[in-house]
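Asker: Predicted structure and sequence below. I'll ask about it afterward.
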Amino acid sequence: MPRHIACLTFDFDTWSSFAVRGMTTPTPISRGEFGLVGAKRILALMAKYGIRTTWFVPGIVIDTYPEACAEIVAAGHEIAHHGYTHELPAAMDAEREEREMLRAIECIRRLTGRAPRGYRSAAWDLSDATLDLLLKHGFDYESSMMGHDHQPYFVRQGDVVSADEPMRFGKQTRLVELPISWSLDDHPHFEFLRTKSFLMPGLQAADGVLKNFTDDFVYMTREETDWGALTYTFHPYVVGRGHRMLLLERLILALQEMGASFMAMEDLADEWLGRQDARAAAQ
C-alpha cells in the first residue's frame, strides 16, 4: 500500500526576523507579533483535524513569549531548533554560532523538558560550520536543504565546492535531511517586504498558491509509488491572516482526500530511518 506523508511545519519567528534586518520600529514589530494571533488560530485548526505538527522556534521567541510557546507544547506539537536570534548562520563565525545554538537548546529544554531533535536555519542559509555543530550537539535531523523534494536523505559533510573545479564530495553522516522548498513556503508567496536593498512583492492570491501546494502532492503520489514525504513551511504571522487560514484548511482537506498521512518531523525522521534499517537487513 503506497504511503504518502505531509508534514506541516511552522516557523514561529514573530518579530525576530524583522529585528535582525534592523526593522525595530513599531509597525514591523507589530507585524511580527501578529504571529501570536496566528499561532492560536493554527493550534485550533490542528486540534480540529487531529494533526501533530513541528514548530521551529527561535530561542528569543521562547524567552519573550513563554506562555504562547507553552501552549504549542501543551497541544502536543514538536518544538525544534531555529537558532536563538533569527540571524543567518552564514553571517556568524563558528564560535558565535555555537553559542547561539547552545543558548537555544537550553531554551527548548526548559520549555519542553528535552533537547530538540531537529534544526532549521534562519532563511535556510547554513554556514560551513553548521553541520559539524549539529552532529556535535546530537541533532537527529536537519531541514534547511533542497536536494530532493519527496525523499529524505543522509547529509554529506565536507563537500569541497569551487566555481571552476568539479565538486569533491564529502562523507555521508548520520544526520537526516528532511528537505524543503521555497515553492512550498508561504513567506515568498504572500509577504510584502521592502527595505533599502530589496523588494519582496508577495501578496499573491491564495487560490493559486493552494494549487501549487496541492499539485506538488499530486505529483508525489504519481512519482513515488511506494513511499514519499512532502514538507510545507508556514509562518504564523503570514498564514494566520483570514484568507490564508482558509487556504490552510483547504490544503488539509485536499491532502486528506488524496490519502495523506500527517506527521511531525521527528516522527518522519524515525519512520524513514526505520525503512533504511529494514532495507539494509533485507540485503
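Answerer: That came through fine. As the structure is a prediction and not an experimental result, all values here were calculated from the model. Residues are numbered from 1 along each chain as shown.
Asker: rest of the way, CA atoms for contacts and neighbours
Answerer: Will do.
Asker: how about the strands of this protein, start to end?
Answerer: Using DSSP state E, the strands found in the chain span residues 3-11, 54-57, 78-81, 118-119, 141-142, 153-157, 160-162, 165-168, 171-177, 193-194, 199-200, 227-234, 261-262.
Asker: Let's have these in CSV, adding mean neighbour count and distance to residue 47.
Answerer: Formatted as CSV, the entries for the strands of the chain read as follows, by neighbours: other Cα atoms under 10 Å; distance: least, Cα to Cα, whole Å:
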stretch, mean neighbour count, distance to residue 47
strand 3-11, 22, 13
strand 54-57, 26, 14
strand 78-81, 26, 14
strand 118-119, 24, 23
strand 141-142, 26, 25
strand 153-157, 18, 30
strand 160-162, 10, 45
strand 165-168, 10, 46
strand 171-177, 17, 27
strand 193-194, 12, 31
strand 199-200, 12, 33
strand 227-234, 21, 17
strand 261-262, 18, 13
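Asker: In addition, the following structure is provided for comparison:
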Amino acid sequence: MDDMTPVEWPNGARCAVMLTFDFDAETLWLSRDPDNARRPGVLSQGVYGGKTGVPKILELLREEHLKATFFVPGWTAEKYADRVEAIAAGGHEIGHHGYLHEWIDPDFPEKEREALEKGLESLRKTVGIKPAGYRSPAGETSQNMIGLLKEYGFLYDSSLMDQVSPYRHVLPDGSDGPVELPWHWSLDDAPYALFAIKSPRPIFTNEHILSIWKQEFMEIYRWGGLVNIVTHPQIIGRPSRLAMLREFIAFVRRYPDVWFATGQEVANAWAAKAKTP
C-alpha cells in the first residue's frame, strides 16, 4: 500500500495521531559528546526533562484525557525509574530507545545488539515490561535493525521516514518483519528548538513550529494517514512549548474522526486490517 491510499482506521477515523515523547534525559548529550559528562551545565537540559518536563507532560495528558508513547533509553529508565513508573502508571506506552541513546555505526553490529539487549533489560528491571515498539536514537539505523527487532519480538518500529502511513517490513528471506510507523523531522521538536553551545543554531518561535505541525496534520488528514509527533521532555516540556502542544491538540480536535492512539494501538490496528481480505 502506498502513501496515497487512505488507511481504514478503527471506528471510521479519518487519520491517526500519535503523541510520542523521546525521554532521552542526559543521554542525548552524553551520546553526542562523552566529554559532556564533565559539563553539568550542558547536562542540565537533560535533567530538566526528567525533573520537570515529564511530570508536566503527564499533567497535560491527564487534563486532555490522552494516552501517549514514551520511548525511553535504558540509562534513563535506570536513573529516572520513578518517572518511568509514573509514565506506566498513567496508562501510557513505554517503548525502546537504545541504552545510552547510541548512534548506531553499521560497521559494528555487535554494539547494536548490545544496546538493544541492555535497553530491554533496563526496562524489564525498572518497570517490568517488554516493549512492543522501538525507535532508533536520532533516526540512526543499520541494515541489521529490522532483523534484530523481529528476532527480539517487537511489534513495530518507528525509525524510518519513507511514508506517512504504516507498512509491513519484509525481511530478505521473504518473511514478515515488524510494522513501520513512519515519522519525519518536520514533526519533531528537536530541529527547531534543540540548542547546544558547541553547535549553536536559531531557536524557532513556537508559532513557526505550530504552523508546520498544523499544515502537516491537515494534509495527512486529507490523505488518511498517520501523524506521528516526535517530542522530547527537555524541549516540549518548557512552559511555552507545553502551551504550544496544548494548542496543537485543540486544533486537531476541531477536525472530525481523528483517532489519538499509542504506537502499539496504531500498529495493532493496522496489522489487523492488513490481514483482512
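Answerer: Here it is on my side, so go on. This is a predicted model, so every value here is computed, not measured.
Asker: will you turn the strands of the first structure into TSV that also has distance to residue 245 of the first structure?
Answerer: Listed next are those as TSV, based on distance: least, Cα to Cα, whole Å:
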stretch	distance to residue 245 of the first structure
strand 3-11	13
strand 54-57	17
strand 78-81	21
strand 118-119	25
strand 141-142	27
strand 153-157	31
strand 160-162	41
strand 165-168	43
strand 171-177	28
strand 193-194	20
strand 199-200	21
strand 227-234	11
strand 261-262	18
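Asker: quick one, which of these is nearest to residue 278 of the first structure?
Answerer: Go through those one by one with Cα to Cα and the one that ends up closest to residue 278 of the first structure is strand 227-234, at 13.9 Å.
Asker: roughly how far is the closest one from the heart of the chain?
Answerer: Averaging C-alpha positions (Cα atoms, centre = their mean, to the nearest Å) puts strand 227-234 of the first structure 10 Å from its chain's average.
Asker: Show me what it is packed up against.
Answerer: strand 3-11, helix 186-190, helix 206-223 (3 or more Cα pairs under 8 Å, 6 or more residues apart in numbering; DSSP states H and E).
Asker: quick revisit: between the strands of the first structure, which one is closest to residue 127 of the first structure.
Answerer: Going through the strands of the first structure one by one, with Cα to Cα as the measure, strand 153-157 comes closest at 11.8 Å.
Asker: after superposition, how close is that closest one to the second structure?
Answerer: Averaged over the aligned pairs, strand 153-157 of the first structure sits 2.3 Å from the second structure after superposition, using mean Cα distance after the TM-score superposition for the first structure.
Asker: Likewise for stretch 101-110 of the first structure?
Answerer: After superposition onto the second structure, the average distance of stretch 101-110 of the first structure to its aligned residues comes to 1.4 Å, using mean Cα distance after the TM-score superposition for the first structure.
Asker: Would you check how far apart the alignment partner in the first structure of residue 131 of the second structure and residue 80 of the first structure are?
Answerer: Under the alignment (TM-score structural alignment), residue 131 of the second structure pairs with residue 116 of the first structure. Here the distance between residue 116 of the first structure and residue 80 of the first structure works out to 5 Å (Cα to Cα, to the nearest Å).
Asker: Quick check: neighbours shared by these two?
Answerer: Contact criterion Cα atoms under 8 Å, 6 or more residues apart in numbering; residues bridging residue 116 of the first structure and residue 80 by contacting each: residue 108.
Asker: What lines up with residue 243 of the second structure in the first structure?
Answerer: With TM-score structural alignment as the criterion, the equivalent of residue 243 of the second structure in the first structure is residue 246.
Asker: before we move on, back to that, would you convert the helices and strands packed on strand 227-234 of the first structure into CSV that also reports distance to residue 144 of the first structure?
Answerer: As requested, these are arranged in CSV below (distance: least, Cα to Cα, whole Å):
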stretch, distance to residue 144 of the first structure
strand 3-11, 12
helix 186-190, 15
helix 206-223, 18
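Asker: Please list the outside residues in contact with the helix ranked longest in the first structure.
Answerer: Using DSSP state H, we find that the single longest helix of the first structure is helix 26-49. With Cα under 8 Å, 6+ apart as the contact definition, helix 26-49 of the first structure has outside contacts at 12-16, 18-19, 23, 52-53, 68, 72, 75, 235-241, 245, 249.
Asker: related to what we said a few turns ago, my guess is the match of residue 131 of the second structure contacts residue 109. True?
Answerer: Yes: A contact is recorded between residue 116 of the first structure and residue 109 when judged using Cα atoms under 8 Å, the distance being 7.3 Å.
Asker: Please say which of these two ends up with more neighbours.
Answerer: residue 116 (25 against 14; other Cα atoms under 10 Å).
Asker: so what's that one up against?
Answerer: Listed by Cα under 8 Å, 6+ apart, the contact set of residue 116 of the first structure reads 79, 80, 81, 105, 108, 109, 139.
Asker: how about TSV for those residues, with distance to residue 218 of the first structure added?
Answerer: Conversion of the contacts of residue 116 of the first structure to TSV gives the following (distance: Cα to Cα, whole Å):
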residue	distance to residue 218 of the first structure
79	28
80	28
81	30
105	37
108	35
109	38
139	31
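Asker: In terms of distance to residue 88 of the first structure, which of the residues you listed ranks first?
Answerer: The shortest gap between residue 88 of the first structure and any of these belongs to residue 81, at 13.4 Å (Cα to Cα).
Asker: wouldn't that closest one be in contact with residue 105 here?
Answerer: Yes: contact criterion Cα under 8 Å: residue 81 of the first structure and residue 105 qualify, at 7.0 Å.
Asker: Need the residues touching each of those two.
Answerer: Overlap of the contact sets of residue 81 of the first structure and residue 105 (by Cα under 8 Å, 6+ apart) consists of 59, 116.
Asker: Buried residues, stretch 66-85 of the first structure. List them.
Answerer: Applying a neighbour-count criterion of 16 or more other Cα atoms under 10 Å, one finds 69, 72, 77, 78, 79, 80, 81, 82, 83, 84, 85 buried in stretch 66-85 of the first structure.
Asker: In the second structure, what sits opposite the last one in the alignment?
Answerer: Matched across to the second structure, residue 85 of the first structure falls on residue 100, judged by TM-score structural alignment.
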